[in-house]
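Undergrad: with the sequence up front, the predicted model follows.
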Amino acid sequence: MTIQEPKPPRANFVSQDTILDLKGLKCPLPVLKTRKALSRVESGTRMIVQTTDPMAFLDIPHFCNEDGHTLESSEKDGDNGRFTIIKA
């Protein structure tokens, strides 16, 4: 296995959001996996969490509030939820 060092950003570099697809998982897994994923990224990183768990609309905002992250947006489209979180 080879590990590649990250390349330095160029002047026209556009950062990409981290997308976490948690569709099909039930409470409490979306919050637990979101917490774990956020622990692996730098402060200020924007993460998009996709879920189908209806409890996520209560759990993820509560989690962000408790851990100091910013819930930038939450959207619901049928059974699908999409949360944009900025890590504290």
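TA: It's in.

Undergrad: from here on, contacts and neighbour counts on C-alpha atoms
TA: Will do.

Undergrad: what is the burial count for Arg40?
TA: 8 (other CA atoms under 10 Å).

Undergrad: what separation do you get for it and Thr18?
TA: Going from Arg40 to Thr18 by CA to CA, to the nearest Å gives 11 Å.

Undergrad: now do the contacts for Pro61.
TA: Leu71 (CA atoms under 8 Å, 6 or more residues apart in numbering).

Undergrad: kindly report the same for Val49.
TA: 19-22, 34, 81-85.

Undergrad: could you pick out the buried ones from the residues you listed?
TA: 20-22, 34, 81-85 (16 or more other CA atoms under 10 Å).

Undergrad: tell me which of these fall in helices.
TA: Among the buried ones among the contacts of Val49, the residues falling in helices (DSSP state H) are Thr34.

Undergrad: A further structure is provided below for comparison with the first:
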Amino acid sequence: MSAEYDIAETLDVKGASCPMPVVKTKGATDDLAAGDVLEVVATDSGSMSDLDGWAAGTASVELLDQEAGDDVYKHYVRKTE
């Protein structure tokens, strides 16, 4: 099942391990307009908890959803301000 969001940009961080998925996601969200949704595609299973924790502590983003597939993890982050 795939999340249904109006994706503004997709960030491919496959092959990157902690902390790079979070670092690259932060950089990508800095370039988005408020309300835009970023899809992050990762292969690091730790990205599930890392991105969740980062978004929870960051006022300018909201983690909408996360999906775990066959060695691929998708995260949907909305820029809120």
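TA: Received it, and whenever you're ready, just let me know what you need. For clarity, every value in this text was computed on a predicted model and none was experimentally measured.

Undergrad: need the TM-score from the superposition.
TA: Laid over one another, the chains give 0.85 as their TM-score (TM-score structural alignment, normalised by the length of the second structure), with 74 aligned residues with a CA RMSD of 1.2 Å.

Undergrad: and the contacts of Val49 of the first structure as a markdown table, adding distance to Met55 of the first structure?
TA: Output for the contacts of Val49 of the first structure, formatted as a markdown table (distance: CA to CA, whole Å):
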| residue | distance to Met55 of the first structure |
| --- | --- |
| Ile19 | 19 |
| Leu20 | 17 |
| Asp21 | 16 |
| Leu22 | 13 |
| Thr34 | 14 |
| Gly81 | 10 |
| Arg82 | 13 |
| Phe83 | 13 |
| Thr84 | 16 |
| Ile85 | 17 |
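
Undergrad: from these, pick the one nearest Thr45 of the first structure.
TA: Ile85 (8.2 Å; CA to CA).

Undergrad: what lines up with the closest one in the second structure?
TA: Counting by TM-score structural alignment, Ile85 of the first structure corresponds to Val77 in the second structure.

Undergrad: how near is its match to Leu32 of the second structure?
TA: 11 Å.

Undergrad: list the buried residues in stretch 58-78 of the second structure.
TA: 61-63, 66, 73-78.

Undergrad: who touches Gly46 of the second structure in this structure?
TA: 17-18.

Undergrad: cool, Thr51 of the first structure as well?
TA: Thr51 of the first structure neighbours (CA under 8 Å, 6+ apart): 21-25, 30, 80-82.

Undergrad: which of those residues are still contacts in the second structure?
TA: Mapping the contacts of Thr51 of the first structure onto the second structure (both residues aligned by TM-score structural alignment, their matches' CA atoms under 8 Å) leaves 21-25, 30, 80-82 still in contact.

Undergrad: hang on, Ala8 of the second structure in a helix?
TA: No: going by DSSP: H, G, I helix; E, B strand; the rest coil, the assignment for Ala8 of the second structure is strand, not a helix.

Undergrad: nice, that's everything, thank you.
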